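Participant: below are the sequence and a predicted model for it; my questions follow.
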Amino acid sequence: MSHRNAPLSETGRLRLARCVVEAGWPLRRAAGRFQVSVSTASRWAGRYRERGEAGMADRSSRPLRSPRRTPTRTERRIVKVRVLRRWGPARIAGLLGLVASTVHRVLVRYGLARLTWLDRATGRVVRRYEHAGPGDLVHVDIKKPGNIPDGGGHKIHRRQAGGRNSSAHRDPTRTRKVHGRPNLGYSYLHNAVDDHSRLANTEILPDETKQTAAAFWTRAQAFFQAAGITVKRVPTDNSSCYRSHLWRDTLADAGITHKRTRPYRPQTNGKVERFNRTLLDEWAYAQPYTSETQRREALPPWLHTYNHHRGHTALGGQPPATRVPNLTGQYS
């Protein structure tokens, strides 16, 4: 296909060549008529004499010889290291004494998948999935960021002053598990994310016991039902609260199937794991909060923005609300 600034299309080249070869026009006259140089007119006329209409098509700009191309033996070594060790271009270049850009070009030439697409343990391409409708699968997980002392922690005042604030506002009911380090406790973020729409519900609770987890799910199910979503399956990891009879019975009474992921396979519950990271990056650690209360007050507005306004790459840049027509407050 011709580039955007090409003076002639394939049809124009054919007309020029026929004027020169068949009608006997001088090259200068044909060049002036089609507003190209004499050398261009000569080139297309010559190709028409050699190959006819087929000679008017674009040719590859790749050279016939590439004497400075990476040797085949080196390319094979690069591919072997990538397949066996699953290293990136920079590490492979350091091992083989090459330039990282050269290694990258070889990997692209051989069509090897990016490391972000691979399961590092097995080297297989990660199989991504998305269920057809809201509620078919709702991922549940718990994240535990540390609490912030009054006055701010080390992210505001650095280690020395932040440590003094932590010691002054330490929870007296909690012992110090590490010498010289106060135990402020954790915020237990119980999260539920719909697989199809990425609609999320999050609560900050005092612990991760089976009673707390079961009560959270009862409220989360009500949240999804208010949005017109009927939950069918819930996958979780193998935490003790999710292995309890109370959790099992809570889901069974609601007619929901519970699935537990394989040990050491967080990818199975990947959508809520990715939500956890977004939650930490865009809310928990997004700004230097001066207290835990200030951070907790910022969670509901952020969660509303996530569900209703923040574009999601997996949804084509649209927020989760666009996939849940019955979601209340969608246009607020």
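Facilitator: Done, it's in.

Participant: all contacts plus neighbour counts: C-alpha atoms, from now on.
Facilitator: Noted.

Participant: and the gap between residue 154 and residue 164?
Facilitator: With distances taken as C-alpha to C-alpha, to the nearest Å, residue 154 is found 9 Å from residue 164.

Participant: here comes the other one, which I'd like you to weigh against the first:
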Amino acid sequence: MSKQKVIVLSVVQQGLTKTEAARRYGVGRQWVHELVRRYEHGGLDAVEPRSKRPRASPHATPEATTQRIRELRAELTKAGLDAGPQTIAWHLEQEGLKAPSTSTIRRILVNAGLITPEPKKRPKSSLHRFEAAQPNETWQSDFTHWTLDDGTDVEILNFLDDHSRYLLSCTGYRPVTGSIVVQAFLATTEQYGLPASTLTDNGLVYTARFAGGKGGRNAFENLLHTLNITQKNGSPGHPQTQGKIERFHQTLKRWLHGQPPAPTLQALNQQLHTFQRVYNHQRPHRALNRRTPAQAYQTTPKASPNQPKQGGHWRIRVDRIDAAGKVTLRYNGRLHHIGIGRAYARQTVLMLVHDREVMITTPGTGEILRELTIDPTRNYQSRQKKTPPAEAGGVVDVATHM
């Protein structure tokens, strides 16, 4: 029995005066008066200690906001998007609601049973984050596997800006080849300009330096060299170097898992187009101080290659080598026949053309079959070097034998 009840019973049942009860139990006489008054109005239960919680809490999160926090958690999780406190706060602000602190949002989610405790993670202080200072300073690229509804394996090729995490390109292929990487890169540069550098792994579509000792460059490497773009490759077996795009693949696949399975490659690319818009414009990034990648990319001056050797528009053409080992290209209204070699007769090739500069590669591997500068004075561009006419500047042929 509580002390308060004992004091009251000593007065109302034992006949002690309030002064005597106060002296015996070491409390004030006014407190005994208060306890007896409570007993007379509500019985013994009324004399128990009362909560000191204030009747009103003006700083409490409104119930409507609390409910919306729970709803956003469910909606974002179902859509395969990040649903953490910072993201929820961003969405509340976009809806015109005053967002509480992220700690308050986390407490609301914990109390609602919407956050599952995770094992202790590696401390953030142990991580060394490397980030480009400007948009277009470094583009990361990689591709990841995905499965269509019928079980067909496809590959999704991505280009991601290192500074802003802006998703520059996101397209599915069956499969990704060296020529596709070149085409996708050029299409992306047409829209966003040239990057100062690229960062990729050591896959054969990006580099030939581990291609069984053949040496030389593949089509992507040669294109970057021609444009004076610095090429960076991660160390073998160390994917942390490309950590941003590796982490991005998790985000992409989590979102795709929240969508209806794509029956065709075309349907998948429609989904990827939607994801690109959502990721760039509707998803704040914690590393960007709750800005979207689009805001970070568009509000900062862009980097560019140092004195690029080539600029402007590159033409992409798919052709087939004829029986005599030649392909034909029109320059300045005149047809020019380019010798490749009879050994490659009937093979399909990818031609990258910039003014008179031509690079011819195989679509599957990106192997460079020939590089040359068109000599407008000759119909046939032989693989053999010619002594150039003084007035024309001659043929500059830097054919690479792979």
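Facilitator: That came through fine. Source: prediction; values computed, not measured.

Participant: need the TM-score between these chains.
Facilitator: The TM-score (TM-score structural alignment, normalised by the length of the first structure) is 0.48; 170 aligned residues with a C-alpha RMSD of 2.2 Å.

Participant: report the longest helix in the first structure, please.
Facilitator: helix 210-226 (DSSP state H).

Participant: from residue 192 of the second structure, how far off is residue 5 of the second structure?
Facilitator: 79 Å.

Participant: same thing with residue 249 of the second structure?
Facilitator: Residue 249 of the second structure is 22 Å from residue 192 of the second structure, by C-alpha to C-alpha.

Participant: the more surrounded of these two?
Facilitator: The residue with more neighbours, out of residue 249 of the second structure and residue 192, is residue 249; 18 against 12, by other C-alpha atoms under 10 Å.

Participant: where do the strands sit along the second structure?
Facilitator: 139-147, 153-161, 167-173, 197-200, 230-233, 315-320, 326-331, 334-339, 348-354, 357-361, 368-373, 380-381, 396-397 (DSSP state E).

Participant: for residue 69 of the second structure, find the nearest of the ones you listed.
Facilitator: strand 167-173 (27.5 Å; C-alpha to C-alpha).

Participant: contact partners of that closest one?
Facilitator: 154-161, 184, 188, 192, 265, 268-269, 272-273, 276, 279-280, 293 (C-alpha atoms under 8 Å, 6 or more residues apart in numbering).

Participant: recalculate using a threshold of 6 Å.
Facilitator: By C-alpha atoms under 6 Å, 6 or more residues apart in numbering, the residues outside strand 167-173 of the second structure that reach it are 154-160, 269.

Participant: now those as CSV including neighbour count?
Facilitator: Listed next are the contacts of strand 167-173 of the second structure as CSV, based on neighbours: other C-alpha atoms under 10 Å:
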residue, neighbour count
154, 20
155, 19
156, 22
157, 21
158, 23
159, 25
160, 23
269, 17
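
Participant: so which of these is the closest to residue 351 of the second structure?
Facilitator: Taking the contacts of strand 167-173 of the second structure together and measuring to residue 351 of the second structure by C-alpha to C-alpha, the closest member is residue 157, at 20.9 Å.

Participant: what is the neighbour count of residue 307 of the first structure?
Facilitator: Neighbours around residue 307 of the first structure, by other C-alpha under 10 Å: 23.

Participant: what residues of the helix or strand hosting it count as buried?
Facilitator: Assigned by DSSP states H and E, residue 307 of the first structure belongs to helix 299-308. Within helix 299-308 of the first structure, the residues scored as buried using 16 or more other C-alpha atoms under 10 Å are 299, 302-304, 306-308.
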